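Student: here is my input, please return the structure:
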Amino acid sequence: MTDETVQAPLGGVITKVERQARAKQRYNVYLDDVFAFSVHEDLMVKYRLLKGTMIEPEEYGRILTEEERHRAYLSAIRLLSSRLRSEYEIRERLKQKEFEPEVIGHVTTRLRTEGYLDDALFAEMLTKQRSESQKKGRHWIKQELQQKGIPKEHISAALEQVNEDDETEAAYQLASKRYRKSWEEDPLKARRKLAGFLQRRGYSGSVVSRVMARMPHSKGNEDWHESSEENDFD
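Tutor: This next block holds a predicted model:
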């Protein structure tokens, strides 16, 4: 059986350049009338990939390497445009897209240099958002930062911005909102549920104890504080 597959050349003269129909910023490049590779328009300009240009094998290799890096970079930028991400998250997503380790390393280094990846800042902002807007405790936040691959030193620095008084107030607001009705109906039953709920939210035993001490022990009027939740990191 004859193999009719045409082998892409490793160099030659550009005989045709055509824009892709579905990706307007990408072009197909033909060497000696055979499709050789597709490339983003940024690299088209950089390497002056015009019809009639001679591409040597060495340059051909450089173009393909840079194209792969550029593709991975744009993929990472798209991920970062939706929300902040840790370096670990970006590495894992690029790995899922089957980029090579060398490419992933190059891209993450570039993103750090350009300020798009900053695990210290990421940890600080996530901690602030989780503790203030979502009323999550230090234990919850620490576990989430660990899952996102944040280095220990950045986790410790980020958690230092959360003090126990702020945690207690946040936990109290959350408890007031969630258990207001049940507390007015049966304080004893609500007290048992509340302790477990706050622990599951990541609050320490000392914070839970302080909140419980502020809650009414019997039916009666109480100044209940409202709270809201937002999520910018999911």
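Student: going forward, measure contacts between C-alpha atoms and count neighbours the same way
Tutor: Noted.
Student: counting neighbours, what do you get for the residue nearest to Ser131 when sequence neighbours are not counted?
Tutor: Among residues not flanking Ser131 along the chain, Gly137 sits closest, at 6.3 Å (Cα to Cα, 6 or more residues apart in numbering). Using other Cα atoms under 10 Å, Gly137 has 26 neighbouring residues.
Student: is it true that Gly137 touches Lys128?
Tutor: No. The criterion here is Cα atoms under 8 Å, and Gly137 misses it with Lys128 at 10.8 Å.
Student: geometric centre of the chain: which residue is closest?
Tutor: Residue closest to the mean C-alpha point of the chain, counted by Cα atoms, centre = their mean, is Arg85 at 2.4 Å.
Student: quick one: secondary structure of that one?
Tutor: With DSSP: H, G, I helix; E, B strand; the rest coil as the basis, the three-state label of Arg85 is coil.
Student: hmm, Phe122 and it touching each other?
Tutor: Yes. Counting by Cα under 8 Å, Phe122 is a contact partner of Arg85 at 7.0 Å.
Student: please give me the structure for this one as well, since I'd like to look at both together:
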Amino acid sequence: MQAGERMKVTQIEEVSKSRVRIYVEDEFAFVLYKGELRSFHIREGEEIEQECYEEILTKLLPKRAKLRAMNLLKTREYTVKQLQDKLKMGGYPENVIEEALAYVASFHYTDDLRYAVSFIEGHSDNRSRRRIEQDLLRRGIDRSTLEKAWLQWEEQGGDQDEQKMIQALLAKKGFASDKANLKERQRMYGFLMRKGFSGEQVRRAVLKEMGDWL
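Tutor: From the prediction side, this is the model:
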């Protein structure tokens, strides 16, 4: 918004009983509480003052986004991407989100490497490596951080025995390789593959001496 420029509030849309979504010149601008709407004298069809517009974008919303991020992190740890998505859901503009993320990162409240190592530690005995990686990638952890996390976990003494995990799952399912017929083996093979275990590990556990029929 240039100095002296005035823009029209083209739509005010209710989000909840307490919040509204503001559109300026037919484009989404931000979300405000209804009390703030009155405080800033914002009305649909009327112009918004430059000073008011800038105060909302540079003071009000960044402060609120930082508090929102901090409150989210009080209950659990988030990846940067997860926190970003949460703030987007709250209707914060992109530049406000970036400011809030930088703020919490400056206090080391977010750390994707720390998150990934912790996640691996918590699931290494019940999820395959591939499944863990898929889960972390969905949470916004990039490949480089993922590799560093595995290395750090292993350097700290972490170890994973996928064959042992498979055997535990087979026992839980009541599967006996020496008694299972072809259909049962195929079903169990698919089940373990969907769990993220490698084909080689699954074949060792399910097929044994029956030959490679896949």
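Student: how close are the two chains, by TM-score?
Tutor: Scored against TM-score structural alignment, normalised by the length of the second structure, the superposed chains reach a TM-score of 0.62; 164 aligned residues with a Cα RMSD of 3.5 Å.
Student: map the residue nearest to the centre of the first structure across to the second structure for me.
Tutor: Counting by TM-score structural alignment, Arg85 of the first structure corresponds to Tyr78 in the second structure.
Student: same question for Asp166 of the first structure.
Tutor: The equivalent of Asp166 of the first structure in the second structure is Asp161 (alignment by TM-score structural alignment).
Student: and the strands in the second structure?
Tutor: 7-14, 19-24, 27-33, 47-48 (DSSP state E).
Student: return the most buried member of these.
Tutor: strand 19-24 (a mean of 20; mean count of other Cα atoms under 10 Å).
Student: packing partners of that one?
Tutor: strand 7-14, strand 27-33 (3 or more Cα pairs under 8 Å, 6 or more residues apart in numbering; DSSP states H and E).
Student: which of those strands sits closest to Leu60 of the second structure?
Tutor: strand 27-33 (9.5 Å; Cα to Cα).
Student: now the residue mapped onto Val104 of the second structure from the first structure: how far from Arg71 of the first structure?
Tutor: Aligning on TM-score structural alignment places Val104 of the second structure opposite Leu111 in the first structure. According to Cα to Cα, to the nearest Å, Leu111 of the first structure stands 13 Å off from Arg71 of the first structure.
Student: overlap in contacts, Gly137 and Lys128 of the first structure.
Tutor: Counting by Cα atoms under 8 Å, 6 or more residues apart in numbering, Gly137 of the first structure and Lys128 have no common neighbour.
Student: can I get the strands of the second structure in a markdown table with distance to Tyr92 of the second structure?
Tutor: Formatted as a markdown table, the strands of the second structure follow (distance: least, Cα to Cα, whole Å):
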| stretch | distance to Tyr92 of the second structure |
| --- | --- |
| strand 7-14 | 15 |
| strand 19-24 | 10 |
| strand 27-33 | 6 |
| strand 47-48 | 19 |
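Student: quick one, which of those gets closest to Val202 of the second structure.
Tutor: strand 27-33 (51.0 Å).
Student: which secondary structure elements does the closest one sit against?
Tutor: Using 3+ Cα pairs under 8 Å, 6+ apart, strand 27-33 of the second structure sits against strand 19-24.
Student: let's go with 10 Å and repeat that
Tutor: strand 7-14, strand 19-24, helix 34-39, helix 61-75 (3 or more Cα pairs under 10 Å, 6 or more residues apart in numbering; DSSP states H and E).
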